[in-house]
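Peer 1: coordinates for the following, if possible.
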Amino acid sequence: MATTQSLDVPGARLRYEVRGTGPLLLVMGSPMAAAHFAPLADALAGDHTVVTHDPRGISGSRVDDPDQDSTPELRADDVAALLDALGAESADVFGSSGGAVTGLALVPRHSGRVRTLVAHEPPLLELLPDALERRVATDDIVETFHREGVAAAWGKFMAVNGVVDPPPQGESAEQDLADSARFFGHELRGTTRYVPDIAALRAAPARVVVGIGADSGGLDTYQTSTALAELLGTSPVEFPGGHGGFLDHPKEFADVLRTVL
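Peer 2: Coordinates of the predicted model:
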């Protein structure tokens, strides 16, 4: 059973959920909201205190300035504030997609707050050999959103990134539309253009593990995850399913995550 709470942070009010007992584990996405991680959180709650949250500007987390971009650094500061609110000096962190990028910003920005970071398929397009072309494609997706709307932007996003499944559904169609608009208008560029500080990640007290989906071979995030692991001098850990494996196989996904932690 999850309890829902809220927290004021600079420029936003975050909604977060706490469930279970045991070592503290933060589970996060971006733009995915807490609801998308509920099955995974439930599967882990028997032996962990699992905290999920809606990233700033997404679902139940409201922002003071709707025109402010959501950057990995801002989201990392929000996670550090969550740790403060929970009275926790440190925690394990699992982040998927944009949430993995948040975690990669959190480790060097708030040193000592993360014990183990599992970064599952971060879309770090700047690490790819054709980064310039990827940047142009991302700009085209954002421009398509402004010109033609959310549906057209998602269509182009899925075609460009090799995604075949539609984005997961949230609380309501209206909320999904608002979250998608936030993603394309104020988050996609900042997340995909983030360049992790490899030297700082390697020197940090946190252990950084790169996660990769068993069925993600055709996705950009497979390539970015492989590139990140190579830069860190590690091998990626395989998780069940694809980019959204935590949704499709929550129990099996939780079992692998437990082993990693």
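Peer 1: from now on I want contacts and neighbour counts done on CA atoms only, so please keep to that.
Peer 2: OK.
Peer 1: where does the residue nearest to the spatial centre of the chain fall, secondary structure wise?
Peer 2: Against the mean C-alpha coordinate of the chain, by Cα atoms, centre = their mean, the closest residue is Gly99 at 1.4 Å. Secondary structure here is read from DSSP states H and E; on that basis Gly99 sits in helix 98-109.
Peer 1: tell me what the helix or strand just after that helix is packed against?
Peer 2: Stepping forward along the backbone from helix 98-109, the first helix or strand reached (DSSP H and E) is strand 114-120. Other helices and strands packing on strand 114-120, by 3 or more Cα pairs under 8 Å, 6 or more residues apart in numbering; DSSP states H and E, are strand 91-96, helix 98-109, strand 207-213.
Peer 1: if we can go back for a sec, wait, what's in contact with the residue nearest to the centre of the chain?
Peer 2: 28-31, 119, 122 (Cα atoms under 8 Å, 6 or more residues apart in numbering).
Peer 1: measure the closest residue to it other than its chain neighbours to Val136 for me?
Peer 2: Spatial nearest neighbour of Gly99, excluding adjacent residues (Cα to Cα, 6 or more residues apart in numbering): Gly29 at 3.7 Å. With distances taken as Cα to Cα, to the nearest Å, Gly29 is found 24 Å from Val136.
Peer 1: mind checking which of those two has more residues around it?
Peer 2: Gly29 (25 against 10; other Cα atoms under 10 Å).
Peer 1: so that one makes contact with Val118?
Peer 2: No - when contacts are counted by Cα atoms under 8 Å, Gly29 is not listed as touching Val118 (11.9 Å).
Peer 1: shared neighbours of these two, anything?
Peer 2: Shared contacts of Gly29 and Val118, defined by Cα under 8 Å, 6+ apart, comprise 95, 100.
Peer 1: ok now the longest helix seen in the chain, how far from the chain's centre?
Peer 2: As assigned by DSSP state H, the longest helix anywhere in the chain is helix 131-148. Averaging C-alpha coordinates over helix 131-148 and over its chain gives two centres that are 20 Å apart (Cα atoms, centre = their mean, to the nearest Å).
Peer 1: same check, this time on stretch 119-136
Peer 2: Centroid separation for stretch 119-136 versus its chain: 15 Å, with Cα atoms, centre = their mean.
Peer 1: tell me the buried residues in that stretch?
Peer 2: Within stretch 119-136, the residues that qualify as buried by neighbour count (16 or more other Cα atoms under 10 Å) are 119-128, 134-135.
Peer 1: same question for stretch 212-227.
Peer 2: Residues 212-213, 215-216, 219-227 are the ones in stretch 212-227 that count as buried (16+ other Cα under 10 Å).
Peer 1: here's the other one to compare against:
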Amino acid sequence: MTTKTLRLVSVPGATLHCEVSGSGPVLLLISGGGTDAAAYDGIVPQLAEQYTVVTYDPRGNSRSPFTGAPEDEQVDRAAEDALAVLDAVAPGVPAYVFGSSSGAITGMELLVRHPDRVRLLVAHEPPAVELLPDPTDPREFFLEVYDTYRREGRAAADQLFLGGIGIDDDQLPPLAELPAEFREVMERMDANSDVFYEHKLLPFISYRPDVAALVALEDKFVPAVGSESSKVLPAEPILALSERLGWSVVAFPGGHGGYTSDPFEFATLLQRVLAGKVAR
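Peer 2: Sure, this is the predicted structure:
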């Protein structure tokens, strides 16, 4: 069993719940959407055999409460939160970074703003739709999700959102059938939906990455998708950017949440990517 050290990291407007496991070079895992550090529980034990693995609950999610009234989370603020976590664990030390979904957007902004603190970023399906040649349809989709949330509540928004990112809600096991510890985690993350839809969805999908800066840092940037979700919306922006710039894209096992569905295979490939054993 992997031993975790818990820390609280104070940042402007929030207190971040942070977990540290293992030893070796620092590897920061950034979760996305309404998830929290537990999203990566399936891959942390394997990664912690080689790395000091750092995970945290993004502000407003789960155990990282706002210290005042909830506010819309801008991507630059999210990147500074990630930096604060790194500073708390290994100040001044460059880290490997993996981010998925909006966590990958946070990772991209962290790389652009603080390239000296990132050894390598693996950006797994960042839904940065402004990278698309024509972002009109995905913009409208996310606006529809937001409007559905405001009109009909989070259950209706969840159904629309999950379908749009390639996750069939009918394939997910009912909470009542899950072991108690997993049910507790799922219920905790599900409770983050209101903060996600109200304060995170639109700011993150409106993000315009600094492409020129990413090109200048391409030796530190690994575009990634899920092998089963490469034709679904979250993967399209990074594929479009990579095709335009002639970059290779690493296909990880599974779909948008492959680190949950295929943890061993996912972690094994991530270890190979971080070690430079995958052609780019």
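Peer 1: which of the buried residues of stretch 212-227 of structure 1 fall in helices?
Peer 2: Among the buried residues of stretch 212-227 of structure 1, the ones falling in helices (DSSP H) are 220-227.
Peer 1: redo those residues as JSON lines? Include distance to Val9 of structure 1.
Peer 2: What follows is these, written out as JSON lines (distance: Cα to Cα, whole Å):
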{"residue": "Asp220", "distance to Val9 of structure 1": "33"}
{"residue": "Thr221", "distance to Val9 of structure 1": "30"}
{"residue": "Tyr222", "distance to Val9 of structure 1": "33"}
{"residue": "Gln223", "distance to Val9 of structure 1": "34"}
{"residue": "Thr224", "distance to Val9 of structure 1": "31"}
{"residue": "Ser225", "distance to Val9 of structure 1": "30"}
{"residue": "Thr226", "distance to Val9 of structure 1": "34"}
{"residue": "Ala227", "distance to Val9 of structure 1": "33"}
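Peer 1: between these, which sits nearest Ser111 of structure 1?
Peer 2: Distance to Ser111 of structure 1 across these (Cα to Cα) is lowest for Ser225, with 22.4 Å.
Peer 1: contact partners for the counterpart of that closest one in structure 2?
Peer 2: Under the alignment (TM-score structural alignment), Ser225 of structure 1 pairs with Ile238 of structure 2. Contacts of Ile238 of structure 2 were listed using Cα under 8 Å, 6+ apart, and they are 125-128, 131, 223-225.
Peer 1: Val256 of structure 1 too?
Peer 2: Residues counted as contacts of Val256 of structure 1 (Cα under 8 Å, 6+ apart) are Phe239.
Peer 1: now Pro166 of structure 1, what's its secondary structure?
Peer 2: Secondary structure state of Pro166 of structure 1, per DSSP: H, G, I helix; E, B strand; the rest coil, is coil.
Peer 1: can you report how many residues neighbour it?
Peer 2: There are 9 residues near Pro166 of structure 1, going by other Cα under 10 Å.
Peer 1: the residue nearest to the centre of structure 1 pairs with which position in structure 2?
Peer 2: Residue mapping for Gly99 of structure 1 onto structure 2 gives Gly103, with TM-score structural alignment as the criterion.
Peer 1: one more: Ser180 of structure 1?
Peer 2: The criterion is TM-score structural alignment: under it, Ser180 of structure 1 has Ser193 as its aligned partner in structure 2.
Peer 1: again, but for Gly46 of structure 1
Peer 2: So Gly46 of structure 1 corresponds to Glu49, using TM-score structural alignment.
Peer 1: quick check: closest non-adjacent residue to its match.
Peer 2: In this structure, Glu49 of structure 2 finds its nearest non-sequential neighbour in Gly22, 6.1 Å apart by Cα to Cα, 6+ apart.
Peer 1: which ones are touching the counterpart of that neighbour in structure 1?
Peer 2: Correspondence of Gly22 of structure 2 to structure 1, assessed by TM-score structural alignment: Gly20. Residues counted as contacts of Gly20 of structure 1 (Cα under 8 Å, 6+ apart) are 1-2, 42, 44-50.
Peer 1: return the subset of these lying in helices.
Peer 2: Mapping the contacts of Gly20 of structure 1 onto helices (DSSP H) picks out 42, 44.
Peer 1: among the contacts of Gly20 of structure 1, name the buried ones.
Peer 2: With burial judged by 16+ other Cα under 10 Å, the buried subset of the contacts of Gly20 of structure 1 is 2, 42, 44-45, 48-50.
Peer 1: need those residues in CSV (columns: distance to Glu252 of structure 1).
Peer 2: Output for those, formatted as CSV (distance: Cα to Cα, whole Å):
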residue, distance to Glu252 of structure 1
Ala2, 21
Asp42, 12
Leu44, 11
Ala45, 14
His48, 16
Thr49, 18
Val50, 17
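Peer 1: between the residues you listed, which is nearest Gln175 of structure 1?
Peer 2: Ala2 (20.9 Å).
Peer 1: would you mind finding the match for that closest one in structure 2?
Peer 2: Under the alignment (TM-score structural alignment), Ala2 of structure 1 pairs with Lys4 of structure 2.
Peer 1: one more: Ala137 of structure 1?
Peer 2: Here Ala137 of structure 1 is matched to Phe141 in structure 2, going by TM-score structural alignment.
Peer 1: so what corresponds to Ile167 of structure 2 in structure 1?
Peer 2: The criterion is TM-score structural alignment: under it, Ile167 of structure 2 has Val163 as its aligned partner in structure 1.
Peer 1: I'd say that match and Leu219 touch.
Peer 2: Yes - shown here, Val163 of structure 1 and Leu219 form a contact pair, counting by Cα under 8 Å, at 6.5 Å.
Peer 1: from Thr268 of structure 2, how far off is Ala82 of structure 2?
Peer 2: Between Ala82 of structure 2 and Thr268 of structure 2 the computed distance is 24 Å (Cα to Cα).
Peer 1: and which of the contacts of Ile238 of structure 2 is nearest Asp57 of structure 2?
Peer 2: Pro126 (17.8 Å).
Peer 1: how about the strands in the stretch 151-280 of structure 2?
Peer 2: In chain order, the stretch 151-280 of structure 2 shows strands spanning 221-226, 250-252, with DSSP state E, counting those that start in this stretch as the criterion.
Peer 1: highest mean neighbour count out of the ones you listed?
Peer 2: For the strands of the stretch 151-280 of structure 2, the stretch with the most neighbours on average is strand 221-226, a mean of 24; neighbours defined as mean count of other Cα atoms under 10 Å.
Peer 1: where does that one end up in structure 1?
Peer 2: Following TM-score structural alignment, the partner segment of strand 221-226 of structure 2 in structure 1 covers residues 208-213.
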